[in-house]
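Enquirer: Mind looking at a prediction? Sequence and model below.
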Amino acid sequence: MSKEQREALDTLFRNGPLDVGGDPARQREVFTRMLTSRPLPEDVVLTPARLGEVPVLEIGIDGVTPEGTLLWFHGGFYVFGSARTSAGLASDVARRTRMKVISVDYRLAPEYPFPAALDDALAAYRALLGETGSGNPARIAVVGESAGAGLATALLVRARELSLPMPAAGVLFSPYADLTLSGASMTTKTAVDPSFTPDAVAVRAKDYMGVADPADPLISPVFANLRGLPALLIQAGSNELLLDDAVRLAARAAADDVPVTLEVTPGVPHLFQAFAAMLGEGDAALRQVTKFLHAAVTPGGS
């Protein structure tokens, strides 16, 4: 789309009130207010529930019979966010794909550092397999945004380690997948990333790691053995600090014989897909997500 649309989005991020490296309690309020201030379409149905004793938010479209289930993990550097803060993007994907979203309210750091979020993700996934039939995961895909994309990848690795059935696919939006912060884009993209700074990201990484090693593959999946994972679609914008997380995660998947598609959209920031209504690149990216999920997830689980 137009340069003006991209510049408007860039300005929106740069002038936003969120201080990513600030006090967690205060910034959670800011983050929530930013991402829930716009009403959802009237036909979006939100239903709080529990899955494997983990709180979740079921997101569906009124009148639509789901053709599959998307187990969704929100972003926020493992410190901010909730299932509700991701409901805008999640409901858009639910509408486009005709699938139900189950968004997981995993525990947040620093109160609950690693592996709390992964434990919650695994409990929810185990319970979802039980609901759909452990031998029939063809109706499930995992989806994550930012930290949630890193968590979704870690979940897949852990599930494989435990010999659990794999879902049909994974969609990873701008994955936060290297908490060692060693990607070159952490420095080369500082001038063009309108949302984050390396120092702020480092603060949040310490919150999640606690006393654990940041290079632990279940914290930083760019260092994981990904062999045996399902087909992955990884999307990122070229104007983000986390670009190399996406690129290296895709390279790791390819090296481990995982079917993987990497899509990098030039000139757009982190999670640009959430602004598909105003940004043509976001709409185009979600059309690719829809095509990928329709090809991967089997309606009816057959």
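Expert: Nice, thanks for sending it over.
Enquirer: Only C-alpha atoms from now on, for both contacts and neighbour counts.
Expert: Fine.
Enquirer: hmm, who's touching stretch 258-266?
Expert: 226-239, 246-247, 250, 253-254, 281 (CA atoms under 8 Å, 6 or more residues apart in numbering).
Enquirer: Next: stretch 279-289.
Expert: With CA under 8 Å, 6+ apart, stretch 279-289 has contacts from 1, 5-6, 93, 96, 171, 233, 235, 265, 268, 272-277.
Enquirer: which among these gets closest to residue 188?
Expert: Using CA to CA, residue 268 comes nearest to residue 188 of the contacts of stretch 279-289, at 15.1 Å.
Enquirer: Wait, a helix at the closest one?
Expert: No. Counting by DSSP: H, G, I helix; E, B strand; the rest coil, residue 268 falls outside a helix, being coil.
Enquirer: list the contacts for it?
Expert: Counting by CA under 8 Å, 6+ apart, residue 268 makes contact with 6, 10, 237-240, 281.
Enquirer: got it, and residue 81?
Expert: Applying CA under 8 Å, 6+ apart to residue 81 gives the contacts 28, 31-32, 74-75.
Enquirer: before we go on, here's another structure to hold up against the first:
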Amino acid sequence: MSRQQRDALDAVLRSAPRSTIRPTPEEQRSGFAAAVSRPAPEGVVTRRTVLGGRPALELEPVEASGRGRLLYLHGGGYVIGSPDTHAGLVGELARRTGLRATSVDYRLAPEHPFPAAVDDGLAAYRELLASGTDPRDLVMAGDSAGGGLSIATLLAAREAGLPQPAAVVVFSPWADLTLTGGSIRSKESADPIFTEADVRAYADLYVGAGDRAHPLASPVFADLTGLPPLLVQVGANEVLLDDAVRLAGRAGADGVEVTLEVGPGLPHVFQHHYGRLDEADAALDRAARFLTAHLSAGRPDADHLEPVH
């Protein structure tokens, strides 16, 4: 892969202006949208919909492979981001898997603090099952806070007695809101995007005075027994490196089939940079293969299964 591409990306990310005055959530949302939004790729049709009582964006490849579904939860520290900011990334994953994807516009903090996002993730997952989606034909994915939220959603589903999906992929998951991972400090100079203070500010807005070690806020402290096969991708140059490493370790200790990929020299959610960073395209290809490998497409009995309520 290209060292030149990695270095160029690092320089671009470091060149973003930083203010000593922290912007308001609304200012952060508009700035984030302007900085990262990319349209859905050619050949992927988007439409507005509602899932679990929340607005959502459906992204369907023109050549969708079949009945499989992808549920996606976007990143943004539980404060910023939307299905629109992630239309490019989710569309790329949908295109590479050949799956119809639904990206949920879950409620954001500080207007809607923990556990609102988890409630919305669970409601979306529950509705997919209730509408007839076989869990063996359903996969999940998420990035950053959406990665942690994906795991929290599956934990909430398990506690609600719902079946698990076929597989889950998380990109640079934020999985420890107590900020006790060593990389929060040791990787601060290597991370071109975040400082410890940045991450702490998001945790303050999402959890406030609540329990930041709650398993649904910080899945690194959860019992992950019974979760589906998990792929964790993370960059080595990010303060959340240890969140990903410890989440994968916890999953493995709890008997979950887990694969951890650490990309050397790569920043937070480097997959956003598909088309201009070779490692991003390769990672998305691997994520797509992982998800489709675990789907039950072509099962002869699939059409005879009863929907889950």
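Expert: Thanks, I have it. None of the values given here were measured: they were computed from a predicted structure.
Enquirer: What does the superposition give as a TM-score?
Expert: Aligned and superposed, the two chains score 0.95 in TM-score terms (TM-score structural alignment, normalised by the length of the first structure); 299 aligned residues with a CA RMSD of 1.6 Å.
Enquirer: now the contacts of residue 81 of the first structure in a markdown table, with secondary structure?
Expert: Shown next, in a markdown table, are these (three-state DSSP):
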| residue | secondary structure |
| --- | --- |
| 28 | helix |
| 31 | helix |
| 32 | helix |
| 74 | coil |
| 75 | coil |
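Enquirer: And these, which two are furthest apart?
Expert: Spatially, the most separated pair among these is 28 and 74, at 13.3 Å (CA to CA).
Enquirer: Compare neighbour counts for those two and give me the winner.
Expert: residue 74 (29 against 20; other CA atoms under 10 Å).
Enquirer: Sticking with the spatially closest residue to that one that is not a sequence neighbour, tell me its helix or strand.
Expert: Ranked by CA to CA, 6 or more residues apart in numbering and with sequence neighbours excluded, the top spatial neighbour of residue 74 of the first structure is residue 148, at 4.8 Å. Using DSSP states H and E, residue 148 of the first structure sits within helix 147-161.
Enquirer: ditto for residue 168 of the second structure
Expert: If you go by DSSP H and E, residue 168 of the second structure is part of strand 167-171.
Enquirer: Relative to the first structure, which residues correspond to that strand?
Expert: With TM-score structural alignment applied, strand 167-171 of the second structure matches the range 169-173 in the first structure.
Enquirer: and if you look at stretch 207-214 of the second structure?
Expert: Against the first structure, stretch 207-214 of the second structure falls on residues 209-216 (TM-score structural alignment).
Enquirer: Sort out which residues of the matching stretch are buried, please.
Expert: Residues 209-210, 214-216 are the ones in stretch 209-216 of the first structure that count as buried (16 or more other CA atoms under 10 Å).
Enquirer: so what does the strand holding residue 168 of the second structure touch, helix or strand wise?
Expert: strand 138-143, helix 145-159, strand 230-235, helix 278-293 (3 or more CA pairs under 8 Å, 6 or more residues apart in numbering; DSSP states H and E).
Enquirer: And it against the first structure, how far off on average?
Expert: For strand 167-171 of the second structure, the mean deviation from the first structure after alignment is 0.6 Å (mean CA distance after the TM-score superposition for the first structure).
Enquirer: what's in contact with whichever helix or strand comes after that strand?
Expert: Downstream of strand 167-171 of the second structure, the next assigned helix or strand under DSSP H and E is helix 183-186. Outside helix 183-186 of the second structure, the residues that touch it by CA under 8 Å, 6+ apart are 195-196, 238-242.
Enquirer: Filter the contacts of stretch 279-289 of the first structure down to the buried ones.
Expert: Counted by 16+ other CA under 10 Å, these give 6, 93, 96, 171, 233, 235, 265, 268, 272-274, 276 as buried.
Enquirer: For residue 102 of the first structure, state which of the residues you listed is nearest.
Expert: residue 93 (11.9 Å).
Enquirer: Measure the mean distance from the helix or strand hosting the closest one to the second structure post-superposition.
Expert: Element membership of residue 93 of the first structure [criterion: DSSP H and E] is helix 87-97. When the second structure is superposed, helix 87-97 of the first structure averages 0.7 Å from its matched positions, counting by mean CA distance after the TM-score superposition for the first structure.
Enquirer: Report the angle between that helix and strand 140-145.
Expert: Relative orientation of helix 87-97 of the first structure versus strand 140-145 (axes from the mean of the first three to the mean of the last three CA atoms, to 10 degrees): 140 degrees.
Enquirer: The next helix or strand after helix 87-97 of the first structure: how far from the chain's middle?
Expert: Sequence-wise, the next helix or strand downstream of helix 87-97 of the first structure (DSSP H and E) is strand 100-104. The chain centre lies 12 Å from the centre of strand 100-104 of the first structure; the measure is CA atoms, centre = their mean, to the nearest Å.
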